[in-house]
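A.B. asks: coords below, sequence missing:
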């Protein structure tokens, strides 16, 4: 799994979707819960559920997922496109954290289809970035491709840096790729820009830079960045406290400062147990096991058991897997249901129109018969006959065209040949029928010419 800092940066990105306030990235949970009890079923309720999902992200992943799931269902129900996109991005971050990258990718691909039709470049850039994160663990090159797509959109539409920290995300990607120089280049860019707008982004960037320098083997420089993040945390209480303490503990352990390593590892363990961050619990307990392995067998055993339990929780998470599975299946089911209903509505509309056209043509034919019996003007009969024939044969073309397209498998050459064949059959029949109508009308004209008093006779006889 990616480092917790990577997911934290993604969460910071999600927070920027609705609020830019540095001190309060989203409203307090108590206020949100009260608002949820009174808010009616509309887009505001969806936004509250999104806020709650993000607020519980580090405290209770199960609640966070539940609120995100409810928000997505409601957004689908009321056709709130922006809410569907935001919920899809939030839920995908939780799926990534649960190591379910495949489900996250499938959910985001559906979200991306919606986003492409919505036409909001900021939301589209966020979806691309989320896809980059989801693909990153499975296929780094694909992940980087989506990251760069997001960057291109940000540059094209001049999206502010405090809305989407793209340089930070690409820096994380290059860090995981092992391309440390490229990672540092992007992280330095983000660090400089973050100083103007977000202390949280500064902290996340400094932490990543420390990790990069640690990988490079520059322990003192890595330590200086970790200490700067620690000072940020003391003043602003960041949601990545456990990660900060763990990195400090690792750094002191590599510097052979055992007591300091234990001190920070224990602080990290207390912080991560509070939020049930199994990845960090496993890493922290493993570090404490190494620290006590040769000096205190009892504590070493305790932390070894704790590390094993965290590892089991990390890779089993049966309840979360079921939540993810059924949420995704529900999303797919609802999508297919909407598509089926839309297709059925279209087919019903077409059938009604076909029936209407058929009734109209039959009505014209019946009217022409009635008018013939009433001995009306032959010119009117000729016009009605020609129009009815034209409608009839064009209607046949409309009915047969879908079958021809299906038969030809949408091949232009085969479709053209079928249409030419149909025209060669229908046109002579149409010409023959039209000629017969005109001949019939001409006979009526001759009959009227020879017996101009026919109408009067007919009327007199009727009287």
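C.D. replies: In hand now; what should we look at? This structure is a prediction, so every number in the text was calculated from the model and none was measured.
A.B. asks: from here on, contacts and neighbour counts on C-alpha atoms
C.D. replies: OK.
A.B. asks: and the helices in the stretch 201-350 of the chain?
C.D. replies: Per DSSP state H, counting those that start in this stretch, the stretch 201-350 of the chain carries helices over the ranges 219-236, 241-254, 258-275, 278-292, 297-316, 318-373.
A.B. asks: oh sorry, the question was meant for the stretch 351-463 of the chain
C.D. replies: Under the criterion DSSP H, counting those that start in this stretch, helices of the stretch 351-463 of the chain are mapped to 378-408, 412-450, 454-462.
A.B. asks: dropping in the other structure now:
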């Protein structure tokens, strides 16, 4: 029986988009999604590295360890396993040093689970350490994932009864705290053991219960995973045609959302199922696709690098123990020397008190600066996590729903012979509007995940916008010029997005209402300001009589929000919009 990799649970909801894609087949999945994933991965890596450096400067060990832990997870989902192990071990070393048992257990558990395909012996070693730390110190939170993941390692070793024992322990905790996200994973794991034991009815009940929960949560990863497991259930009962149906449902969702590991597993099991059905051609096609996807996820050099880093970590721990023993042997001698030093310390006491009083104010200032720096680091981490969550929700939920609308409208148009031209035009308009909304969504996600935006970034976005406008209005001549000394000017993400939307609105107004034949965009710099002009040769309008609509008011509001100015001049020979921003 095939079993999908369970790391598609929990944290992949946030970081699933960080896999790098190299093969032509994989690149064709979702070009827009991959571009956003790559930008996020680079941005997050830089942010957490900077956070770690800032924490080191002020000796904020917890912030440093959490930054290393986040870095290890990012590198894992990028397939950079040696860096994953390196930063995870750094985090473990710090958690041990500061005595944070909960974080230490979680980190050992995550590392052990991620090691399962690379080194099972080490995976079990790290997972057992995580379990022992949590149970010994009665820490419940890490056990939510540790019992489940430890059970999976036992299952991989064909120890079904042990796996079932730990799966049920994990489910019991999740049901007690009503963990709606975690319960389906435990239900699925127990069901898969029942399949292995050929208790098919019991397995089907659990899988369907899990699927109902996931539909309530609109958990696309979970829905895909459950369809895969229902395929396994039918496969093991020799219902190969029904199994193919479930596997194809899982594959469709996985491709739509870019879940590469699940895509690889689907192609592999579909190839096996087609072979059982005697469809050798389909089996071969799916097996080739499986090889392409699996090759893109495997780093052949990983095992040697993992072993090397692991040896370094263990050697460091042994050296530390040796140093401790040496320190103990010298303790008696140090004690005698200490007695002599006491007399000197008493003599110095008066001087130290004087210095303490003298520098008291300075120390208070330093403590305040330290607290402020810690607060800034924690706030930055929280803001970054919120950005990731919002971006993920926008992309996974709204993006997928818009894609579904486009697909549904197109299917209606091609599936039915529509004679009503108005209806056909309306469906076309809906599809076009949804596609434009996806582009707008992409721009919004780009801005949200950028701490800074340069005018050079805006230049490429404006060029793309103009090219699309040319396709829609080929009778209009567009021109765009930007001064060289403006390109590297940095804006905040809010300033950059407001500037881009205002330019976009001005061009759209000229296209819709001005009856213009030329539209020119220019960005220049004066001594104190950056000036952006959008000018057309259209029919213009009377500024004294025209009622400002939402478009003009929105442009003015956007510029005021970022401390800029908005001016518009219009006459019978054309309209000129001027945007001013402090240089």
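C.D. replies: Here it is on my side, so go on. Just so we're clear, the structure is a prediction, and the values are computed from it rather than from any experiment.
A.B. asks: out of the helices of the stretch 201-350 of the first structure, the one nearest residue 418 of the first structure is which?
C.D. replies: The closest of the helices of the stretch 201-350 of the first structure to residue 418 of the first structure is helix 318-373. By Cα to Cα, the value is 22.5 Å.
A.B. asks: and the helices of the stretch 201-350 of the first structure as CSV, adding distance to residue 105 of the first structure?
C.D. replies: Compiled in CSV, those are given as follows (distance: least, Cα to Cα, whole Å):
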stretch, distance to residue 105 of the first structure
helix 219-236, 32
helix 241-254, 26
helix 258-275, 25
helix 278-292, 21
helix 297-316, 19
helix 318-373, 11
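A.B. asks: just put these in JSON lines and tack on distance to residue 393 of the first structure and mean neighbour count.
C.D. replies: Listed next are those as JSON lines, based on distance: least, Cα to Cα, whole Å; neighbours: other Cα atoms under 10 Å:
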{"stretch": "helix 219-236", "distance to residue 393 of the first structure": "78", "mean neighbour count": "18"}
{"stretch": "helix 241-254", "distance to residue 393 of the first structure": "75", "mean neighbour count": "24"}
{"stretch": "helix 258-275", "distance to residue 393 of the first structure": "73", "mean neighbour count": "20"}
{"stretch": "helix 278-292", "distance to residue 393 of the first structure": "71", "mean neighbour count": "23"}
{"stretch": "helix 297-316", "distance to residue 393 of the first structure": "66", "mean neighbour count": "17"}
{"stretch": "helix 318-373", "distance to residue 393 of the first structure": "11", "mean neighbour count": "14"}
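A.B. asks: nearest to residue 421 of the first structure, out of the ones you listed?
C.D. replies: Closest approach to residue 421 of the first structure among the helices of the stretch 201-350 of the first structure is made by helix 318-373 (23.8 Å; Cα to Cα).
A.B. asks: who are the packing partners of the closest one?
C.D. replies: Applying 3 or more Cα pairs under 8 Å, 6 or more residues apart in numbering; DSSP states H and E, we find helix 318-373 of the first structure packed against helix 61-77, helix 101-118, helix 378-408.
A.B. asks: still on that earlier bit, between the helices of the stretch 201-350 of the first structure, which gets nearest to residue 434 of the first structure?
C.D. replies: Of all those, the one in closest proximity to residue 434 of the first structure, counting by Cα to Cα, is helix 318-373 (13.7 Å).
A.B. asks: got the helices of the stretch 351-463 of the first structure as CSV, with mean neighbour count and distance to residue 55 of the first structure columns?
C.D. replies: Putting these into CSV (neighbours: other Cα atoms under 10 Å; distance: least, Cα to Cα, whole Å) gives the following:
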stretch, mean neighbour count, distance to residue 55 of the first structure
helix 378-408, 15, 52
helix 412-450, 14, 55
helix 454-462, 11, 90
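A.B. asks: can you tell which of these is closest to residue 183 of the first structure?
C.D. replies: Within the helices of the stretch 351-463 of the first structure, the stretch nearest residue 183 of the first structure is helix 412-450; the backing value is 50.2 Å (Cα to Cα).
A.B. asks: so that closest one versus helix 454-462, what angle?
C.D. replies: Angular relation of helix 412-450 of the first structure and helix 454-462 on a 0 to 180 degree scale: 70 degrees, by axes from the mean of the first three to the mean of the last three Cα atoms, to 10 degrees.
A.B. asks: from the chain's centre, how far out does helix 412-450 of the first structure sit?
C.D. replies: Its chain's C-alpha centre and that of helix 412-450 of the first structure lie 54 Å apart, by Cα atoms, centre = their mean, to the nearest Å.
A.B. asks: next one: stretch 358-371 of the first structure
C.D. replies: 52 Å.
A.B. asks: residue range for that stretch in the second structure?
C.D. replies: Aligned using TM-score structural alignment, stretch 358-371 of the first structure spans no residues in the second structure.
A.B. asks: next: stretch 263-276 of the first structure.
C.D. replies: Residues 245-258 of the second structure are the counterpart of stretch 263-276 of the first structure, counting by TM-score structural alignment.
A.B. asks: ok, residues contacting that stretch?
C.D. replies: Contact with stretch 245-258 of the second structure is made by 17, 29-30, 220-221, 223-228, 230-231, 260, 262-263, 266-267, 269-270, 396, 400, as judged by Cα atoms under 8 Å, 6 or more residues apart in numbering.
A.B. asks: what does stretch 4-18 of the first structure give?
C.D. replies: Stretch 4-18 of the first structure is contacted from outside by 25-26, 54, 86, 89-90, 93, 97, 130, 162-165, 168-169, 172, 200-201, 204, 207-208, 239-240, 243, 279-280, using Cα under 8 Å, 6+ apart.
A.B. asks: and for stretch 439-456 of the first structure?
C.D. replies: Residues outside stretch 439-456 of the first structure that contact it (Cα under 8 Å, 6+ apart) are 375, 378, 379, 381, 382.
A.B. asks: now it: which residue numbers in the second structure?
C.D. replies: The aligned range for stretch 439-456 of the first structure in the second structure is empty, by TM-score structural alignment.
A.B. asks: fine, thanks again, bye for now.
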